[in-house]
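[1] only the shape, not the letters, is given here:
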């Protein structure tokens, strides 16, 4: 249970913009609608078309579902705060948001790691791909990475909820576990040890298959034909772009939470803290959804069918 002495947190990073809040509210709401619509459309397209029931597209479906989880953990909360004069959040809601956003980050890294392994099999072992990566194995991979991420975040939350807090002001736009723990006046040694252990697991577990996969892919590229290199580049470009973008966004947020950034303009700090939560859900549908010819052609057929039937 949440400590009874603390019922809410105050978020002090918001800029008071007066009547412009309604403009920001509309822009944020439109952004949220675009993210939900595009990612939900791609999930429906993959689920409803049997031709897309292949491991790669199942991994992408998991990725798009995760974008919906992360966006829904941020945007409704953000919209309420934009219209509010007093930026407060109840303690239970704060911990719920931490669960959603941290799960989103963990699943994103793990999902990208599994996709890199899938690309390695497709490029380096094309003849054995259909036997080494089946739909059943893909579903097991997806179930394991979601379960692993949720359990890891739940342990983090259980350690934070038990703390006694001496303050309730968070220097953040949204609830962040590290900043919540910093407000505690009880012993946080266990939190710090598990936090460090958790960061290592979060980075190391996905990083190992990613490095392994791309080392093997590069070796094939250097020793293969020009056609093989072109196939590898076209196959891996969306994944690498998504991975690097998300990694940079997470680095921005980690640096902000652990170092004094008072010298940086507040508007820039706000942008950097939201970068991995906003840009990634917009980038992935473009990089994966529109780049993959099967998904692109399926979307075109659906749109053409709807246009013909509406006449």
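    Alright, I've got the coordinates. Just so it is clear, the model here is predicted, and its values are computed rather than measured.
[2] C-alpha from now on. contacts and neighbour counts both.
    Fine.
[3] next SSE downstream of the helix or strand hosting residue 130?
    Residue 130 belongs to helix 129-132 when assigned by DSSP states H and E. As assigned by DSSP H and E, the chain's next helix or strand after helix 129-132 is helix 135-161.
[4] can you list the buried residues in that following helix?
    For helix 135-161, the neighbour count (16 or more other C-alpha atoms under 10 Å) marks 135, 138, 141-142, 145-146, 149-150, 152-153, 156-157, 159-161 as buried.
[5] which one of the residues you listed is nearest to residue 119?
    Residue 119 lies nearest to residue 138 out of those, by C-alpha to C-alpha, at 12.7 Å.
[6] state the distance from the closest residue to the closest one other than its chain neighbours to residue 142.
    Leaving aside its sequence neighbours, residue 138 sits nearest to residue 55 (C-alpha to C-alpha, 6 or more residues apart in numbering; 5.4 Å). Distance, residue 55 to residue 142, using C-alpha to C-alpha, to the nearest Å: 10 Å.
[7] also residue 33?
    Relative to residue 142, residue 33 is positioned 26 Å away (criterion: C-alpha to C-alpha).
[8] same question for residue 178.
    From residue 178 over to residue 142 (counting by C-alpha to C-alpha), the distance is 27 Å.
[9] pretty sure the residue nearest to residue 138 is in contact with residue 140, am I right?
    No - Residue 55 is not in contact with residue 140 according to C-alpha atoms under 8 Å; the separation is 10.7 Å.
[10] what about residue 113, which helix or strand?
    According to DSSP H and E, residue 113 maps onto helix 91-124.
[11] one more to weigh against that first structure:
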């Protein structure tokens, strides 16, 4: 039997631990604060931001929100980021993506101070990850690592295939896995023989945005499969993996929904708390 990895349950435990620590910091007069920025009226983005804000409040954190119209200019969005960057009660800043077409996302993301980059997407954060320095890591890759740890999957010495080389998941995840001692192979759109990459792997993480890309021909018996993809279909939500076809083949698999998705928000809370704690450390160091 294939074991379902209960990401939603693992995420609830993480969020509960964060709430406990937030209560402790709040008792000392410091309330971690997360600012979300939503530009435009994309329905999916609005839903995602609402879920993040709800999680922030449930954890006992300060919820700061800025909403800008669809026609907002680069200068206007930059000004909001700079305002939040200077705010002492804001410890994390999240710029919801994608942005409207007239905006250039990378320069706006890079205006977020590395100490408040709870999405882990700035150039500075990517550099810290590459160098193995202390920093805030991208939420979804961190969530994948937490899932694997919660399942007791030993990464040191494991063969891991990461299918997808995007900046949000594939690339940072490969670096996190390497630092845990895994042997990592990254497949992408130019990979000539995908099965040759994934079939030998002990763990296969799929983050391609291609619905149903991975099936039984790609997975060796007993392997762990982490499906990061999510797609809306008339039948409901599905992922990059043909999960039903892997029943009895994969040792463990994440469901869609209820697998990686809840972990992303949980790790956002972890990052915000971490940013607040590191800020407190810096304030106690003599000049």
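    Happy to help now that I have it. Keep in mind it's a predicted model, so treat the numbers as computed, not measured.
[12] overlay them and tell me the TM-score.
    After superposition, the two chains reach a TM-score of 0.31 (TM-score structural alignment, normalised by the length of structure 2), with 157 aligned residues with a C-alpha RMSD of 6.5 Å.
[13] before we move on, the earlier item: the helix holding residue 113 of structure 1 to helix 135-161, inter-axis angle?
    Between helix 91-124 of structure 1 and helix 135-161, the angle comes out at 150 degrees (axes from the mean of the first three to the mean of the last three C-alpha atoms, to 10 degrees).
[14] helices or strands up against the helix or strand harbouring residue 273 of structure 2?
    Taking DSSP H and E as the definition, residue 273 of structure 2 sits inside helix 260-284. With contacts taken as 3 or more C-alpha pairs under 8 Å, 6 or more residues apart in numbering; DSSP states H and E, helix 260-284 of structure 2 sits against helix 7-27, strand 33-39, helix 43-58, strand 92-95, helix 139-150.
[15] next, the buried residues of the helix or strand that contains residue 76 of structure 1.
    Assigned by DSSP H and E, residue 76 of structure 1 belongs to helix 55-83. For helix 55-83 of structure 1, a neighbour-count test (16+ other C-alpha under 10 Å) marks 55-75, 77-79, 81-83 as buried.
[16] ditto for stretch 207-226 of structure 1
    207, 209-210, 213-214, 217-218, 220-221.
[17] surely residue 98 of structure 1 meets residue 180?
    No - contact status for residue 98 of structure 1 versus residue 180: not in contact, 9.8 Å apart, counting by C-alpha under 8 Å.
[18] how about residue 277 of structure 1, what does it touch?
    70-71, 74 (C-alpha atoms under 8 Å, 6 or more residues apart in numbering).
[19] want to throw these into TSV with distance to residue 246 of structure 1?
    Formatted as TSV, the contacts of residue 277 of structure 1 follow (distance: C-alpha to C-alpha, whole Å):
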residue	distance to residue 246 of structure 1
70	13
71	14
74	16
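[20] out of those residues, which comes closest to residue 194 of structure 1?
    Nearest to residue 194 of structure 1 among the contacts of residue 277 of structure 1, with distances taken as C-alpha to C-alpha, is residue 70, at 23.0 Å.
[21] residues contacting the closest one?
    Listed by C-alpha under 8 Å, 6+ apart, the contact set of residue 70 of structure 1 reads 100-101, 103-105, 277.
[22] distance to residue 296 of structure 1 for these - can I get that in JSON lines?
    Shown next, in JSON lines, are the contacts of residue 70 of structure 1 (distance: C-alpha to C-alpha, whole Å):
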{"residue": "100", "distance to residue 296 of structure 1": "30"}
{"residue": "101", "distance to residue 296 of structure 1": "29"}
{"residue": "103", "distance to residue 296 of structure 1": "29"}
{"residue": "104", "distance to residue 296 of structure 1": "25"}
{"residue": "105", "distance to residue 296 of structure 1": "27"}
{"residue": "277", "distance to residue 296 of structure 1": "25"}
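[23] what subset of those residues is buried?
    Buried among the contacts of residue 70 of structure 1 (16+ other C-alpha under 10 Å): 100-101, 103-105, 277.
[24] for residue 297 of structure 1, state which of the contacts of residue 277 of structure 1 is nearest.
    residue 71 (26.6 Å).
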